[in-house]
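Asks: Predicted model, plus sequence, below.
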Amino acid sequence: MVQKKPVVIVTRKLPDAVETRMMELFDARLNVDDTPMSKAELVDAVKEADILVPTLTDRIDAGILAQAGPNLRLIANFGTGVDHIDLKSARQRGITVTNTPGVLTEDTADMTMALIMAVPRRIVEGVQLIDGDEWEGWSPTSMLGHRINGKRLGIVGMGRIGQAVARRAQAFGMSIHYHNQHRVHPDIEGELQATYWESLDQMLARMDVVSINCPHTPATYHLLSARRLKLIQPHAYVINTARGEIVDEPALIRMLEKGDLAGAGLDVFENEPAINPKLRKMKNVVLLPHMGSATIEGRLDMGEKVIINMKTFIDGHTPPDRVIDAFY
């Protein structure tokens, strides 16, 4: 007797190679047109699926999980962040949750470093000057930005991505500082020549560039609150390639408007895909459409991890990327 393949419902369009492999291994129901699922459609999916493969755009909250069918035993998230999944509700219902850590580290760190360079050196402004046919030639005082070499970089969240950012910034001659829930191993500190700050407040007050690289959890929601943002020096820049909810966005905008911060580089937003119109008008802010992890190689690696987690779970073993606790 041929064993029935588990029903796998995928909420968004994935790379062709990933979808092809899923169809070979499972009874995969794909989202061919890539239209985000409505809440009602997500409810239908959890009722029918043995395995759900969501992405960060799908909010799998307690209300949706309360309607899950008895066969749903695994949520294999396509992505590292799991702040869109109610982990407590999943655990109470005996549903395992996995993610795809590690594979996006280098890509996200590359984008972080790109923003660290782009904002102080006014790269986007320069492109716009050319595109608008407004450039009148070189002059000694035209398009002056700020040097990166020798500046102090404060990394909030020294996990895989934070460390990868530190390695890149070190190569550009930046001084590395960090705040983390737990101090990293002395060997890593030594390699990165990184200074640990137990107090986030004290670190923020002394940095030239602040890079946010921690996950969004209840503990990190508005970690950079209005009060903490005011601690940052007026000449400093804020870079966020993590999650928009970690920063009090209205407070950040107010400070940028008043000149209390030199600028910001944002790949994520508090209410994305909506972007505050005030941010769009600021010349000292570089905005990107949540593309920090958007490489072909990264997406294929993510898909491979999802498949490995599903296959391992179906075979009766603990998936390698089972989510237990979120920390920064």
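Replies: Done, it's in. Since this is a predicted model, take the numbers as computed values, not measurements.

Asks: contacts, neighbours, all on C-alpha from now
Replies: Will do.

Asks: Number of residues surrounding the closest residue to Asp201 other than its chain neighbours?
Replies: Nearest non-adjacent residue to Asp201, counting by C-alpha to C-alpha, 6 or more residues apart in numbering: Arg228, 6.4 Å away. Other residues lying near Arg228 total 18 when counted by other C-alpha atoms under 10 Å.

Asks: Below is structure B, check it against A:
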Amino acid sequence: MSSPAAAPAASPAGITGTNILQVGPVNPVVSAALVEEFGATRLPDDAPARQAHLDEHGDAVRVAVCSGRFGVDADLMARLPHLEAVISFGVGYDSTDVAQAERRGITVSNTPDVLNDCVADTALALYLDVLRRTSASDRYVRAGSWETEGNFPLTTRATGRTVGILGLGRIGQAIATRLEGFGCTIEYHNRHEVEGSPYRYRSSPQELASSVDVLIVAATGGPSTRGLVDATVLDALGPQGHLINISRGTVVDQEALVDALVNGRLAGAGLDVFADEPHVPQELLGLDQVVLLPHVASGTHETRADMAALVLENLRSYLATGTLTTPIR
């Protein structure tokens, strides 16, 4: 006989399972703990059921647990008048209305640091793949083209390039460190210059793009960075330039990117993120100079386990002390 589920956790603030809401799908370990350890409820996906759930339980919700993709947006937050904390699985939190949260005194957490290495590794994998055309070469062999058409076309050297990093935060720095091993010259742009950084600072994304061979987008998503890499930045990167994006699809003007790639104004791109996931522009699917990944930069067993542990640590901390372990501000 299986043991009974643990009683819902309580805190000095009196938060119990009925006050905790899971929003959208989250990591299976987190989802199981929300039910078994905390007795939380889940917001239904079906619109009528969702409406009914909020009508009945919305006033009671004090803590919401979500993923970076399915956050607590403006409409949902407005339906939760007593919300105190949003605990998010992922480093990105642009799907949550942070501005409304700040106005209402709602604290928001994410899962920083634990995914830096795997996201940086993915950026490096895309960098090598796009320049050396690894995936395209693999398809060439599998299609029998090596035998029928001869050698694969020459590619671009990855060592010794000048690489621009848009967003020199924790992940951006981890990417830069890896690229140093390839003898690359690193430049960057942030909203503010990073004190003590050994890398050259550029005053705008356009200035950065005009001075590098490869532009890696590692900026935080959200309204302030939407469309930051626009047509002018892509044109500055130029027909010999390559773009890598492991940030958020919204940071790049996707329509302008597709146009630049299709019309040869950009040499190639490696993309782990898109503007309207999981939808990928059809125009990109047939381009051999573009590498497409299904938002898997942090998708390793080890990193996802660490992220799940940090989400639950944030929740337990809030229940016990009213504070979050990794608040975003």
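Replies: Looks like it came in fine. Given the structure is predicted, the values throughout are model-derived calculations rather than measurements.

Asks: sorry, back to before: show me what the residue nearest to Asp201 of structure 1 aligns to in structure 2.
Replies: Correspondence of Arg228 of structure 1 to structure 2, assessed by TM-score structural alignment: Val233.

Asks: So that match is in contact with Ser211, correct?
Replies: No: if you go by C-alpha atoms under 8 Å, Val233 of structure 2 and Ser211 don't touch, sitting 11.0 Å apart.

Asks: sorry, back to before: remind me which helix or strand the match of Arg228 of structure 1 belongs to.
Replies: helix 231-237 (DSSP states H and E).

Asks: Next, the mean deviation of the helix or strand just after that helix compared to structure 1.
Replies: Using DSSP H and E, the helix or strand that follows helix 231-237 of structure 2 towards the C-terminus is strand 242-245. Average distance, strand 242-245 of structure 2 versus aligned residues of structure 1 after superposition (mean C-alpha distance after the TM-score superposition for structure 1): 0.4 Å.

Asks: Which strands or helices does strand 242-245 of structure 2 pack on?
Replies: Other elements packing on strand 242-245 of structure 2 under the criterion 3 or more C-alpha pairs under 8 Å, 6 or more residues apart in numbering; DSSP states H and E are helix 116-132, strand 214-217, strand 268-271.

Asks: 6 Å - rerun?
Replies: strand 214-217, strand 268-271 (3 or more C-alpha pairs under 6 Å, 6 or more residues apart in numbering; DSSP states H and E).

Asks: The last one corresponds to what range in structure 1?
Replies: Against structure 1, the aligned range for strand 268-271 of structure 2 is residues 263-266 (TM-score structural alignment).

Asks: Could you grab the helix/strand/coil label for Cys153 of structure 1?
Replies: Residue 153 of structure 1: Leu, not Cys. strand (DSSP: H, G, I helix; E, B strand; the rest coil).

Asks: Just give me the match in structure 2 for it.
Replies: Match for Leu153 of structure 1 (TM-score structural alignment): Val163.

Asks: burial measure for its match, as a count.
Replies: Using other C-alpha under 10 Å, Val163 of structure 2 is surrounded by 24 other residues.

Asks: same check, this time on Leu284 of structure 2
Replies: 18.

Asks: can you pull out the helices in the stretch 1-150 of structure 1?
Replies: With helices called from DSSP state H, counting those that start in this stretch, the stretch 1-150 of structure 1 shows them at 16-25, 39-48, 62-65, 87-92, 105-118, 123-131.

Asks: The longest helix seen in structure 2 vs structure 1, mean deviation?
Replies: For structure 2, the helix that runs over the most residues, judged by DSSP state H, is helix 301-321. Once fitted to structure 1, helix 301-321 of structure 2 is off its aligned match by 1.3 Å on average (mean C-alpha distance after the TM-score superposition for structure 1).

Asks: Now do that helix: which range of structure 1 does it align onto?
Replies: Under TM-score structural alignment, the match for helix 301-321 of structure 2 is residues 296-316.

Asks: Please apply the same query to stretch 212-224 of structure 2.
Replies: Counting by TM-score structural alignment, stretch 212-224 of structure 2 corresponds to residues 207-219.

Asks: Quick check: the residue nearest to Asp201 of structure 1 vs Asp248 of structure 1, distance?
Replies: To Asp248 of structure 1, Arg228 of structure 1 is 10 Å away according to C-alpha to C-alpha, to the nearest Å.

Asks: What of Phe78 of structure 1?
Replies: Distance from Phe78 of structure 1 to Asp248 of structure 1, by C-alpha to C-alpha: 27 Å.

Asks: show me what contacts the residue nearest the centre of structure 1?
Replies: The centroid of structure 1 falls nearest to Ala242 when counting by C-alpha atoms, centre = their mean (3.5 Å). Contacts for Ala242 of structure 1 (C-alpha atoms under 6 Å, 6 or more residues apart in numbering) come out as Asn213.

Asks: what does it align to in structure 2?
Replies: Ala242 of structure 1 maps onto Ser247 in structure 2, by TM-score structural alignment.

Asks: Tell me which helix or strand that match sits in.
Replies: Going by DSSP H and E, Ser247 of structure 2 is not in any helix or strand.

Asks: Give the burial count for Lys5 of structure 1, as a bare number.
Replies: Lys5 of structure 1: 14 neighbours (other C-alpha under 10 Å).

Asks: I'd assumed Leu25 was in contact with it.
Replies: No: look at Lys5 of structure 1 against Leu25 with C-alpha atoms under 6 Å: they stay out of range, at 7.4 Å.

Asks: Now do the end-to-end distance for the match of stretch 212-224 of structure 2.
Replies: First residue to last in stretch 207-219 of structure 1 (C-alpha to C-alpha) measures 23 Å.

Asks: Mind listing residues that contact that stretch?
Replies: 151-157, 162, 236-240, 242, 328.

Asks: Let me see the contact set for Met23 of structure 1.
Replies: No contacts exist for Met23 of structure 1 under C-alpha under 6 Å, 6+ apart.

Asks: how about the longest helix of structure 2: buried residues?
Replies: 303-304, 307-312, 314-316, 318-320 (16 or more other C-alpha atoms under 10 Å).

Asks: Just the angle for that helix relative to helix 28-36, thanks.
Replies: 30 degrees (axes from the mean of the first three to the mean of the last three C-alpha atoms, to 10 degrees).

Asks: Report the distance from helix 301-321 of structure 2 to the chain centre.
Replies: 18 Å (C-alpha atoms, centre = their mean, to the nearest Å).
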